[in-house]
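Asks: requesting a structural model of the entry that follows:
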Amino acid sequence: MRAKTGQAVGSQRELLQAKVLQPLKDGYDSLTKTEKKIASYFLSRPECLVLETAATIAGNVGVSPMTVGRFLRKLGFDGVSDVRHSLKADLYGPEVGRLWSIDRRYQAFTKREAAHFSLQDSLDAELAAIRKAYEFTTAPIWAKAVDSFAHADRVYVSGLHMARGLALEFVSRLEYIRPGVHLADGQNGHYAELFDEAPRVAVMLIDFYRYDKGTQRAAELARRRGHDVHILVDSYAVWAHKITDSVFNLPTSTGLYWHSNAAMSVLLNLLVNDVIRERGKAVPKRIDKVLQAQRAFDQFAEEL
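Replies: Next comes the predicted model:
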């Protein structure tokens, strides 16, 4: 039943459709009763093949992990990890594990250039990723995240390496509309901020490949402390789902040399926007205090 790979597909969702979902739809009537239960789960929640393990899928469907494994082998895959690897290989080439390394990116870049890579393909992938960011605003986890960042006593945001800019952007925008927002990036050698004993603490951790061990340890620490943990990651960060249900996974590959953070930035901006709605009349009061502080330091140019 495994679909043949034709022309390169521009997004992970399209690859899932071509390689797994469409073959399932085409062969659904020939499946056994148990196989139909698994197939229905895949069709209704296709992201599970990228974000979950065979054990979690089995638990949600009500079958054994071995049954899930057998079904995936019938589809032509050697388990869930093979599905992910197959998608990565089609998106980034067969040497994906090596080519994602910073010293191998140029090889992948020149191969794409030689294949007459089109900027239109990149634009399509970028727009698909941004569309996914907007789709999160209707997901169940969105309302919980908005409530968390609007009403928590403290907010801590962490993003290391190339994710640091996103973390700074989120902190800068959020602190305009509410107090108690802090950057906790571990640059001081620890995440002591996460030991905050405030009644309610919200934590946003931002990461993408290659994932930082410090971010994962901070996530585990925040969870053990009972904080509201939210994680913004790329499409392949399976580890995040082991920490919290509040995971915002977005595509970052658009075919360009470096991955794109555009969709992540859009999602954070949407989150700030809805936090403003949630806080209501408290926002102008906070902004007035910020403006008073700005006038005291007089750092900005005159308005036009």
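Asks: every contact and neighbour count from this point should use C-alpha atoms.
Replies: Will do.
Asks: buried residues, stretch 95-103. List them.
Replies: 96, 99-100 (16 or more other Cα atoms under 10 Å).
Asks: stretch 225-245 too?
Replies: Under 16+ other Cα under 10 Å, the buried positions of stretch 225-245 are 227-238, 240-241, 243.
Asks: now do stretch 293-303: distance to the chain's middle.
Replies: Relative to the chain's own centre, stretch 293-303 is displaced by 36 Å; criterion: Cα atoms, centre = their mean, to the nearest Å.
Asks: next: stretch 286-304.
Replies: Using Cα atoms, centre = their mean, the offset of stretch 286-304 from its chain centre is 34 Å.
Asks: hmm, back to that, just the ones of the buried residues of stretch 95-103 in helices?
Replies: Judged by DSSP state H, the subset of the buried residues of stretch 95-103 located in helices is 96, 99.
Asks: number of residues surrounding the nearest residue to residue 123 once chain neighbours are set aside?
Replies: Nearest residue to residue 123, sequence neighbours excluded (Cα to Cα, 6 or more residues apart in numbering): residue 254, at 7.4 Å. Residues near residue 254, counting by other Cα atoms under 10 Å, number 23.
Asks: once you drop chain neighbours, what's closest to residue 83?
Replies: With Cα to Cα, 6+ apart, the residue lying closest to residue 83 is residue 77, at 6.2 Å.
Asks: can you count the residues close to that neighbour?
Replies: Counted with other Cα under 10 Å, residue 77 comes out at 19.
Asks: and for residue 179?
Replies: 14.
Asks: in a helix, that's where it is, yeah?
Replies: No: applying DSSP: H, G, I helix; E, B strand; the rest coil, one finds residue 179 to be coil, outside a helix.
Asks: show me what contacts it?
Replies: When contacts are counted by Cα atoms under 8 Å, 6 or more residues apart in numbering, residue 179 touches 154, 286.
Asks: who's in contact with residue 54?
Replies: Residue 54 neighbours (Cα under 8 Å, 6+ apart): 65, 68-69, 79-80.
Asks: let's have these in TSV, adding secondary structure, neighbour count and distance to residue 12.
Replies: Shown next, in TSV, are these (DSSP: H, G, I helix; E, B strand; the rest coil; neighbours: other Cα atoms under 10 Å; distance: Cα to Cα, whole Å):
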residue	secondary structure	neighbour count	distance to residue 12
65	helix	18	24
68	helix	23	22
69	helix	18	22
79	coil	20	18
80	helix	22	15
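Asks: the structure of the following sequence is requested for comparison with the preceding one:
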Amino acid sequence: MDSLLAVFQSPEARRTKAGRLLSEYFAQNLATIPFETAASIAAHVGLSAMTVTRYLRELGYGSLDALKSELRHGPISSAWELQDTVDDLRRDQGNGRLVSGMVIQQIEALQSLNKLSHSPEWDEAVRRLTQAGGVFIASFQNISGIARYFSEQMSYVRPAVRYMDGLNGTYLELFDGDPAGRLLVLIDCRRFASKSQLLFDEACAAGIPILLITDTHCDWGQAEGAVTLSIPAMSWRAWDSFMPLAALLDLLVTSAIAVQGESVLERSKAIRRLQDRFGDFERR
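Replies: Sure thing, here's the model as predicted:
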């Protein structure tokens, strides 16, 4: 990602007025480029799709797809892969640069999420979360904990929210009977679980609307009936951070609360009464 950023910030990328416009757009939106087309990028900056394609060719990319491929298939293939030696990490920890650098990256990620929250895709995601007859949430492996928490939080916002752990081996709760009104929320990031695309494809075939929450490494999430929210791919010094994912899910819950309004307050009161009744929480 850093090497691509350097390409778009280079003097060669900014020689003309159109180049400067495109340079700024690409540099600020690398995380969402995999879901763009030459036409959509052109519309953002007020240029033609042909100008966008010509610009990329001048920078050495045969097409927008070539750039997308480099974004998706960089040198890092695992969510846990050391980018520095342990000595480098210890040195930067000692002089205070390790944590401060991570904080800067987190701030940049939050800025990207702020922009995403003003997009049509975000509005459609919130609409689906609040209007679906039933919300079925699925995730896998180390992300499943974050997804399960999101499910619990959404249960405060609206009824009929269910986290699917997949232990039945069929996801029958999603596909059983008439699936009309159901929404699949599929949450997965690199390194992707083998079941993610299978579940995505099966839901598409069943005509079930999908909200896919993923990162920029996902290249299989484009389908009719699916809305995709893509977090910035955050490659830390030693691992991929899921802080942006947790932040995105938290912002989705907040947006859903704003849409649901007073009904959330009434639902929260009913849930607190049950909590007090069954005694698993401290009484206030």
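Asks: which position in the second structure aligns with the residue nearest to residue 83 of the first structure?
Replies: Mapped onto the second structure by TM-score structural alignment, residue 77 of the first structure lines up with residue 61.
Asks: tell me the one of the buried residues of stretch 95-103 of the first structure nearest residue 164 of the first structure?
Replies: Checking the buried residues of stretch 95-103 of the first structure against residue 164 of the first structure with Cα to Cα, the nearest one is residue 100 at 19.4 Å.
Asks: and the helices in the stretch 151-284 of the second structure?
Replies: Taking DSSP state H, counting those that start in this stretch as the criterion, the stretch 151-284 of the second structure contains helices spanning 172-175, 194-205, 243-260, 262-278.
Asks: in a markdown table, list these along with mean neighbour count and distance to residue 94 of the second structure.
Replies: Shown next, in a markdown table, are those (neighbours: other Cα atoms under 10 Å; distance: least, Cα to Cα, whole Å):
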| stretch | mean neighbour count | distance to residue 94 of the second structure |
| --- | --- | --- |
| helix 172-175 | 15 | 50 |
| helix 194-205 | 15 | 39 |
| helix 243-260 | 18 | 24 |
| helix 262-278 | 13 | 46 |
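Asks: okay if I get those as TSV plus distance to residue 92 of the second structure?
Replies: Shown next, in TSV, are the helices of the stretch 151-284 of the second structure (distance: least, Cα to Cα, whole Å):
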stretch	distance to residue 92 of the second structure
helix 172-175	48
helix 194-205	36
helix 243-260	21
helix 262-278	46
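Asks: tell me which of those helices sits nearest to residue 29 of the second structure.
Replies: Nearest to residue 29 of the second structure, of the helices of the stretch 151-284 of the second structure and by Cα to Cα, is helix 243-260 at 15.3 Å.
Asks: now the strands for the stretch 1-150 of the second structure?
Replies: Using DSSP state E, counting those that start in this stretch, the strands of the stretch 1-150 of the second structure run over 134-139.
Asks: grab the most central residue of the first structure for me.
Replies: residue 249 (1.9 Å; Cα atoms, centre = their mean).
Asks: angle of the helix of greatest length in the second structure against helix 243-260?
Replies: Counting residues, the longest helix in the second structure under DSSP H turns out to be helix 97-116. Relative orientation of helix 97-116 of the second structure and helix 243-260, computed by axes from the mean of the first three to the mean of the last three Cα atoms, to 10 degrees: 30 degrees.
Asks: mind listing what's buried along helix 97-116 of the second structure?
Replies: 98, 102, 106, 108-110, 112-113, 116.
Asks: now do stretch 114-130 of the second structure
Replies: Quick answer for stretch 114-130 of the second structure (16+ other Cα under 10 Å): 116-117, 122-123, 125-126, 128-130.
Asks: of those residues, closest to residue 93 of the second structure?
Replies: The closest of those, once distances to residue 93 of the second structure are taken by Cα to Cα, is residue 116, at 32.1 Å.
Asks: kindly state which residue of the first structure is aligned to that closest one.
Replies: In the first structure, residue 116 of the second structure lands on residue 136 (TM-score structural alignment).
Asks: against residue 230 of the first structure, how distant is the nearest residue to that match once chain neighbours are set aside?
Replies: Leaving aside its sequence neighbours, residue 136 of the first structure sits nearest to residue 142 (Cα to Cα, 6+ apart; 6.4 Å). As judged by Cα to Cα, to the nearest Å, residue 142 of the first structure and residue 230 of the first structure stand 10 Å apart.
Asks: what's the answer for residue 147 of the first structure, then?
Replies: 12 Å.
Asks: with residue 90 of the first structure instead?
Replies: 29 Å.
Asks: same check on residue 108 of the first structure?
Replies: For residue 108 of the first structure relative to residue 230 of the first structure (Cα to Cα), the value is 32 Å.
Asks: ditto for residue 263 of the first structure
Replies: Taken as Cα to Cα, the span from residue 263 of the first structure to residue 230 of the first structure is 16 Å.
Asks: again, but for residue 85 of the first structure
Replies: 26 Å.
Asks: how about residue 185 of the first structure?
Replies: 15 Å.
Asks: also residue 112 of the first structure?
Replies: 35 Å.
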